[in-house]
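Engineer: what follows is a predicted protein model with its sequence.
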Amino acid sequence: MSATKRIAATAVLAMGLASVPALAETPFYEGKTIEVLINYSAGGPTDVEARLIARHLGKHIPGNPTIVARNRAGAGGMIGMNYMADVVRPDGLTVAIFSPPVFTEVLGDAGLDTRFKDFIWLSSLAVPQICYVRRDTPPGVEEPADLLQAETFNASGIRPTSTHDIRMRLSLDVLGVDYNYVTGYKGLAGASAAVLQNEAQYSCGSIASYRSSVVPSMVETGIAMPLFYYAVVDATGNDVLNASLPDIPTFRDYYRSVHGENPSGEVYEVFEAVNNLKTSLQRGSFVPLGTPDEAVDALRQAWKALETDEEFLSAYEEAFQAKPVISHGEETMALIESLDDIDADLVKFLSDYIAAGSDN
């Protein structure tokens, strides 16, 4: 073959190779199994919501990994946090979908072995709490405003350090009602069961718990009524309304309706600070530091894809009669970093407040 023909043949070969599509890299998760870890017991609102998310998350992860869910519950969510920190390898094969024990870290609980910023956060869900009361609370609660005239009633909680209990107590103290704080029930299900059995007359729950348990057993049967929900208050001082709760007032709207003015004072300011952070981080998903970038990117993209996944959105709304409010990656990381900026006076107030509640 002449030099001219060799050059021509080489050029043709090069053109042919250039036209062959580059081989796609094998997706990180191809042929792998992801274990979704849940830090509360099976059947509770955290578990139900996490498992629903897990069922739909996998289809958006390149490589179509197998997804399995497992519970590691206990100590108000701390056992799961410690397990993620102390046991789980940063290989991208274990993903937490938790109810993060936010103020357990803020208050420096010795039972927590880790810091929230020692993880890579993928996403978070904002979930408000809805408070409700039995209608037969003496002398009778015929409409929401009647709570202020109620005789001493029992408010059921989970544990003094839980944000459920802290917010419940703070809001009732801001309202100025007469109540007994009764805690130690097993999760939101236990707290609502206490109201159903009339051991307590008042409690609060997430949308998942309220819609799936409280509404069918107490609201639809006429035993109880919703009072208000805790809305996040934005930087301008306005409530961030939840579109899924159009018929229930926010706590501030309720307070204005019964007191004729906006809530104010130190106790309310503490309530607002606690609620803003906890509501925004009611659910959180994360992996250990050191997890490969390919895994983090794939998981974050999968979370983002849920927002336009009609099948997921329909299943979520059917389960909770609410739309998911999801934040992603950097936005969630900013919330985690804000934990370091919480005012020391607020932490001292909360420590004393929890101690007083524990003495009841």
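Structural biologist: Yep, that arrived.
Engineer: could you use CA atoms for every contact and neighbour count after this?
Structural biologist: OK.
Engineer: show me the strands in the stretch 101-250 of the chain, by range?
Structural biologist: Here the stretch 101-250 of the chain has its strands, by DSSP state E, counting those that start in this stretch, at 119-125, 129-134, 153-156, 179-182, 202-206, 224-229.
Engineer: tell me which other helices or strands the helix or strand following the last one touches.
Structural biologist: Scanning the chain past strand 224-229 towards its C-terminal end, the next helix or strand to appear is helix 251-259 (assignment: DSSP states H and E). Helices and strands touching helix 251-259, as assessed by 3 or more CA pairs under 8 Å, 6 or more residues apart in numbering; DSSP states H and E, comprise strand 224-229.
Engineer: got the buried residues for stretch 330-350?
Structural biologist: Of the residues in stretch 330-350, 332, 333, 335, 336, 339, 346, 347, 350 count as buried by neighbour count, 16 or more other CA atoms under 10 Å.
Engineer: could you dump those residues to JSON lines with distance to residue 238 and secondary structure?
Structural biologist: As requested, the buried residues of stretch 330-350 are exported to JSON lines (distance: CA to CA, whole Å; DSSP: H, G, I helix; E, B strand; the rest coil):
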{"residue": "332", "distance to residue 238": "21", "secondary structure": "helix"}
{"residue": "333", "distance to residue 238": "24", "secondary structure": "helix"}
{"residue": "335", "distance to residue 238": "19", "secondary structure": "helix"}
{"residue": "336", "distance to residue 238": "23", "secondary structure": "helix"}
{"residue": "339", "distance to residue 238": "22", "secondary structure": "helix"}
{"residue": "346", "distance to residue 238": "22", "secondary structure": "helix"}
{"residue": "347", "distance to residue 238": "24", "secondary structure": "helix"}
{"residue": "350", "distance to residue 238": "24", "secondary structure": "helix"}
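Engineer: try this one next to it:
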Amino acid sequence: MATGGAMAQDLSGKTVEFTIPFSESGGSAQWANFYAPLLSGALPGNPTTVVRYRPGAGSTEGANWFQGQQDRGDGTQIFGDSGSTKFPYLLGDPRVRYEYQEWKPVLASATGGVVYLPPELGERFDGDMDDLKDEPYLYGSQGATTLDLVPLLAFRMLGLTVDPVFGVEGRGDGRLMFERGEANIDYQTSSAYLANVQPLVDDGLAVPIFSWGALDDAGNIVRDPTFPDLPTFKEVCEATEGCETEGVAWDAYKAFFVAGFANQKTIFLPSSASQEMVDAYTQALDEIIAADGFAEASNEVLGVYAQMTGDAAIEATRQATTISDEAKQYVLDWLQEDYGITME
């Protein structure tokens, strides 16, 4: 039961529009529809919560629309983004007219991912990539400015020679290339890995080598709770000659890792929302997360990952939407030099 300042933010009889910049299919729709009824039950006044879809331009169209809704701070308008919304912002895509620093995060949801190799290469992995640098790699990619930016940058930092085959429709197609022997390095997000790659591992057809990791409440990279026995990319980088976990390349990697995985999806209130309204949402979400049965339901739908609120959500969002000028330029130069991609 909401109390104190949260009670003053009574939403009885109102409808909360939970807008996402995507279509009705896909992970973001699944995430939003998971939380919508829970918010209805936990927010003061038990408002009706409905999910609205505003797809277009890789999610920038919907985010631009939300930027124009910043006067709707009465608690009836919330917005959910994803990594594909954060990446154009970090890269300075000219289509972006939204400003994350004006929005108020109330929930940050993480996911993870695992990199794996065929057994003839995976059996040579011993915690670093030093003995695997001379191999030529093929990787099925959706594009260098999609979430694949994270693995492509990680492979570069490790000193691997990776030839991406651009144009695959989704990570599932990248996995199929791996299964057919057309690719010899791949990664899948956690849910897809568990469903489709773990059977390959069990049959001796794939070897996982590292996960991207997760963030703790202080913003430090730690082992992925879904794959606690796998080292993180940070651990492998530290063990690999020439790979540094400080400096401009690392700053660039971490910014996009957080935006793409450690805080992939975020719920925002508009800038005009009062602190009392932010507190009402935070309290409701805290109650949702603490409720009996939430962990089991969340793990099934979202994976075994932190659902961060309060200061943790604010810090995760700050990291996911902030990049130094030097790190940004490093990525822009790399994209142009290696792939001929410019942000124009």
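Structural biologist: Looks like it arrived, so ask away. A quick note: this is a predicted structure, and the numbers were derived from the prediction, not measured.
Engineer: out of the strands of the stretch 101-250 of structure 1, deepest packed?
Structural biologist: Per-stretch averages of neighbours, counted by mean count of other CA atoms under 10 Å, single out strand 202-206 among the strands of the stretch 101-250 of structure 1, with a mean of 26.
Engineer: matching residues in structure 2 for it?
Structural biologist: Counting by TM-score structural alignment, strand 202-206 of structure 1 lines up with residues 185-189 of structure 2.
Engineer: distance between the matching stretch and the chain's centre?
Structural biologist: Its chain's average C-alpha position is 15 Å from that of stretch 185-189 of structure 2, according to CA atoms, centre = their mean, to the nearest Å.
Engineer: cool, and stretch 93-103 of structure 1?
Structural biologist: 9 Å.
Engineer: OK, contacts around the residue positioned nearest the centre of structure 2?
Structural biologist: By CA atoms, centre = their mean, structure 2 has its centre lying nearest to residue 264, at 2.2 Å. Residue 264 of structure 2 makes contact with 81, 82, 83, 108, 109, 110, 111, 258, according to CA atoms under 8 Å, 6 or more residues apart in numbering.
Engineer: residues contacting the fifth one?
Structural biologist: For residue 109 of structure 2, the contact set (CA under 8 Å, 6+ apart) comprises 262, 263, 264, 265, 266, 305, 306, 307, 308.
Engineer: please repeat the previous calculation with a cut-off of 7 Å.
Structural biologist: For residue 109 of structure 2, the contacting residues are 263, 264, 265, 266, 306, 307, 308, by CA atoms under 7 Å, 6 or more residues apart in numbering.
Engineer: cool, residue 55 of structure 2 as well?
Structural biologist: Contacts of residue 55 of structure 2 were listed using CA under 7 Å, 6+ apart, and they are 21, 22, 23, 61, 62.
Engineer: SS state for the residue lying closest to it once chain neighbours are set aside?
Structural biologist: Leaving aside its sequence neighbours, residue 55 of structure 2 sits nearest to residue 22 (CA to CA, 6 or more residues apart in numbering; 4.0 Å). Per DSSP: H, G, I helix; E, B strand; the rest coil, the local secondary structure of residue 22 of structure 2 is coil.
Engineer: state the distance from residue 22 of structure 2 to residue 161 of structure 2.
Structural biologist: Using CA to CA, to the nearest Å, we find residue 22 of structure 2 at a distance of 34 Å from residue 161 of structure 2.
Engineer: which of the two has more neighbours?
Structural biologist: Neighbours per residue (other CA atoms under 10 Å) separate residue 22 of structure 2 from residue 161, with residue 22 holding more: 24 against 15.
Engineer: isn't that one right up against residue 54?
Structural biologist: Yes: using CA atoms under 7 Å, residue 22 of structure 2 makes contact with residue 54 at a distance of 5.7 Å.
Engineer: can you pick the most crowded of the contacts of residue 109 of structure 2?
Structural biologist: residue 263 (32 neighbours).
Engineer: quick one: map that one onto structure 1.
Structural biologist: Counting by TM-score structural alignment, residue 263 of structure 2 corresponds to residue 281 in structure 1.
Engineer: isn't its match right up against residue 122?
Structural biologist: No: Residue 281 of structure 1 is not in contact with residue 122 according to CA under 7 Å; the separation is 12.0 Å.
Engineer: residue 354 of structure 1: helix or strand, and which one exactly?
Structural biologist: Element membership of residue 354 of structure 1 [criterion: DSSP H and E] is helix 344-358.
Engineer: how close does that helix sit to structure 2?
Structural biologist: The superposed helix 344-358 of structure 1 is, by mean CA distance after the TM-score superposition for structure 1, a mean 1.7 Å from where its aligned residues fall in structure 2.
Engineer: measure how far that helix is from the centre of its chain, please.
Structural biologist: The answer for helix 344-358 of structure 1 is 23 Å, by CA atoms, centre = their mean.
Engineer: quick one: buried residues of stretch 303-316 of structure 1?
Structural biologist: 303, 304, 305, 306, 312, 313, 316.
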